[in-house]
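Asker: Please find the sequence and the predicted model below.
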Amino acid sequence: MQIEFKATKRDAQGTGASRRLRRAGRIPGILYGGAGETQPVSMDHNELYHLLRKEAFHASVLSIEVDGAKQNAVLRDVQWHPFKQQVLHLDFQRIAAGEKMHLKVPLHFVGADVAPAVKLGGCMISHTINELDVQCLPTDLPEFIEVDLSALEAGQSVHVSQIKLPAGVELVQHGEGDPVVATALQVKGAAEAEGEGEQA
C-alpha cells in the first residue's frame, strides 16, 4: 500500500520558528539521507496525526511530495507532546529503490483461538515481541509479518527462528540466542482445577 502526503520546505529554523508552525497547525520535520541534502520540512498536523494512527504508516515506504517533487522515504522518529495529543516533530529517511533498507515491521498473531494450548490447555498466549527488525529492498517490504500460533501446545513458545519471513526479507539479529516471540502460559485457575482433577 502506497501512502502519500504533502510537505513544504521550511527555511526558518529554531525553537521559535517551530513553535509558530505548531500554532499554525503544522508539524516541523526533517527529510535526510540518500543522494539529497538534509531538508527541513513542515506538514499538516491533522493529516499526519491520522496517518500515524495507522500501523502501516510506520512500516511502509512513504511517498512525500515536497513542493511538487515526490521522494520515497520511511518514518524514522516521532516526537509526541508529553500529555497532549500533539505531534511535535517527525524524522524521515530517504530510500533508494536498489538499496536494502532496515526497518521494524509489526507482527500479526493468528491462530491463537484454535491452538491446543488455549482450547485444551486453558492457557493464555503472551506476546513478548510485537515487531521484528528486518532488512530488504523497498519493493519487498511487508506491512506486517504473520506469526501462526495454531499448533502451540501448553508450556511451549514460538521463537524468532520459527517465523516464516516473506521472500526477500532478512532478519536483523541483535545479540546472541533465539528470542521468544510468544508463549502459552498456564492460567492459575485452570492449573489448579487440573491438579484437583488428578488428585480426585
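Answerer: That came through, no problem.
Asker: all contacts plus neighbour counts: C-alpha atoms, from now on.
Answerer: Will do.
Asker: Residues in contact with stretch 135-148: which ones?
Answerer: Applying C-alpha atoms under 8 Å, 6 or more residues apart in numbering, the contact partners of stretch 135-148 are 56, 59-61, 95-103, 105-112, 163-172.
Asker: Strands - which of the residues you listed land there?
Answerer: Counted as lying in strands by DSSP state E, out of those, are 101, 102, 103, 105, 106, 107, 108, 109, 110, 170, 171.
Asker: Contact partners for the first one?
Answerer: Applying C-alpha under 8 Å, 6+ apart, we find residue 101 in contact with 95, 135, 136, 137, 138.
Asker: Could you rerun that using 10 Å?
Answerer: Neighbouring residues of residue 101 by C-alpha atoms under 10 Å, 6 or more residues apart in numbering: 74, 94, 95, 134, 135, 136, 137, 138, 140, 141.
Asker: wait, isn't the third one in contact with residue 72?
Answerer: Yes - shown here, residue 95 and residue 72 form a contact pair, counting by C-alpha atoms under 10 Å, at 5.9 Å.
Asker: The residue nearest to residue 108 when sequence neighbours are not counted: neighbour count?
Answerer: Distance criterion C-alpha to C-alpha, 6 or more residues apart in numbering; nearest residue to residue 108, sequence neighbours excluded, is residue 146 at 4.8 Å. Using other C-alpha atoms under 10 Å, residue 146 has 16 other residues around it.
Asker: Against that first model, consider the following:
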Amino acid sequence: MAVQLNAQKREDLTKSVTQEIRKSGRIPAVVYGKDKESRTISVDSVDLVKTVRDEGRNAIISLKVEDGSAVDVMLHDYQIDPLKDDVLHADFYIVNMAEEMDVDVSVRLEGESKGEKEGGVLQQPFYEILVRAKPRDIPEEIVVDVSDLDVNDSLSISDLKVTGNFEFMVEPDTTIASVVPPTTEEDLDTEADESGEPEVINEKSGSEES
C-alpha cells in the first residue's frame, strides 16, 4: 500500500508567493507523467522529508491533492539549498503501477571483508545501480555481503543473487566491490619518484648557446 502525502494546489507561481510558501514550511512542487498534464502543488516539508526517510527514495506515494484527487507518484527529483540544506523544490512523477520503469537503487555493502582484516582496502565504485521493475517491485536498496572478499578479490553484478522481481540494467561484469592491497611505503616512494621533475635531454650548456 502506498504511503499518503497531502498536497495543496499552487496556482499563483509568482516569486513572492513561492517565497511565502517556503516561509510557511511548505515546498513548491510539480506533478507530471507520461501523457499527463503537469500540475503545480505544494507539500509540507516535514511530511515529505519524513516520508523519504522512512519509506526510501523510491517509495510509491499516494499524493492526495486538496480537491480530492489522488495519484500514485514517485519523488523524481528535488533541489536543496546548499547553505541551509533545505528542500527548495520537488518533482513528482506519476507512475503506472502495471508498467516497468528504470530507476537508480542505492547499493549498501555489508560485513567486513577478509581482505580488510589483512590490511586491504575495500573499494565501492558505485553507490547506485540502475534496475528495471514495476513500481511496487522496486527494491529499497541492494545489499551486498562482502565478508568473503579477500585481497585482490572483487564482486560483479553477475555474482549477485536477485531475490525480487527486478533486473539489473548494467553489464554483468560491472564491479560492485573489490579489495585492493594496502599501500606500502615502497609504493609511496615509487609514486614520488614517478612524479618527480622529468630529466631534460639535450639541454645546451651556457657555452654552447649562440
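Answerer: Good, I have the coordinates. These numbers come from a predicted model, not from an experiment.
Asker: TM-score of the superposition?
Answerer: The TM-score (TM-score structural alignment, normalised by the length of the first structure) is 0.81; 186 aligned residues with a C-alpha RMSD of 2.5 Å.
Asker: Show me which of the contacts of residue 101 of the first structure are buried.
Answerer: For those, a burial check counting by 16 or more other C-alpha atoms under 10 Å picks out 74, 94, 95, 134, 135, 136, 137, 138, 141.
Asker: now the lengthiest helix in the first structure, how far from the chain's geometric center?
Answerer: If you go by DSSP state H, the first structure has its longest helix at helix 188-199. Between the centre of helix 188-199 of the first structure and the centre of its chain there are 39 Å (C-alpha atoms, centre = their mean, to the nearest Å).
Asker: again with stretch 16-27 of the second structure
Answerer: 27 Å.
Asker: What residues in the first structure pair up with it?
Answerer: Using TM-score structural alignment, stretch 16-27 of the second structure corresponds to residues 16-27 of the first structure.
Asker: What residues of that stretch count as buried?
Answerer: 18, 21, 22, 26, 27.
Asker: Greatest separation within these: which pair is it?
Answerer: The span of the buried residues of stretch 16-27 of the first structure, defined through C-alpha to C-alpha, is set by 18 and 26 at 8.8 Å.
Asker: what do the two both touch?
Answerer: 42, 88, 89.
Asker: for these, which one is nearest residue 192 of the first structure?
Answerer: The nearest member of those to residue 192 of the first structure, counting by C-alpha to C-alpha, is residue 88 at 50.0 Å.
Asker: Looking at the alignment, what corresponds to that closest one in the second structure?
Answerer: Looks like residue 88 of the first structure aligns to residue 88 there (TM-score structural alignment).
Asker: what's its match in contact with, if anything?
Answerer: Under the criterion of C-alpha under 10 Å, 6+ apart, the neighbours of residue 88 of the second structure are 18-19, 22, 26-29, 45, 78-82.
Asker: again, 6 Å this time
Answerer: With contact set as C-alpha atoms under 6 Å, 6 or more residues apart in numbering, residue 88 of the second structure has these partners: 79, 80.
Asker: got the angle for the strand ranked longest in the first structure vs strand 101-110?
Answerer: Longest strand in the first structure by number of residues, with DSSP E as the criterion: strand 69-80. Between strand 69-80 of the first structure and strand 101-110, the angle comes out at 60 degrees (axes from the mean of the first three to the mean of the last three C-alpha atoms, to 10 degrees).
Asker: what's strand 69-80 of the first structure in contact with?
Answerer: Contacts of strand 69-80 of the first structure (C-alpha under 6 Å, 6+ apart): 61-64, 86-95.
Asker: show me the contacts for residue 41 of the second structure.
Answerer: So residue 41 of the second structure contacts 8, 9, 10, 29, 30 (C-alpha under 6 Å, 6+ apart).
Asker: Nearest to residue 36 of the second structure, out of these: which one, please.
Answerer: Taking C-alpha to C-alpha as the measure, residue 36 of the second structure sits nearest to residue 30 out of those, at 12.0 Å.
Asker: before we move on, back to that, among the buried ones among the contacts of residue 101 of the first structure, which one sits closest to residue 152 of the first structure?
Answerer: residue 134 (24.4 Å).
Asker: The second structure: which residue goes with the closest one?
Answerer: Residue correspondence to the second structure (TM-score structural alignment): residue 134 of the first structure is matched to residue 131.
Asker: again with residue 186 of the first structure
Answerer: Using TM-score structural alignment, the equivalent of residue 186 of the first structure in the second structure is residue 181.
Asker: Could you check how far residue 185 of the second structure is from residue 121 of the second structure?
Answerer: For residue 185 of the second structure, the distance to residue 121 of the second structure equals 15 Å [C-alpha to C-alpha, to the nearest Å].
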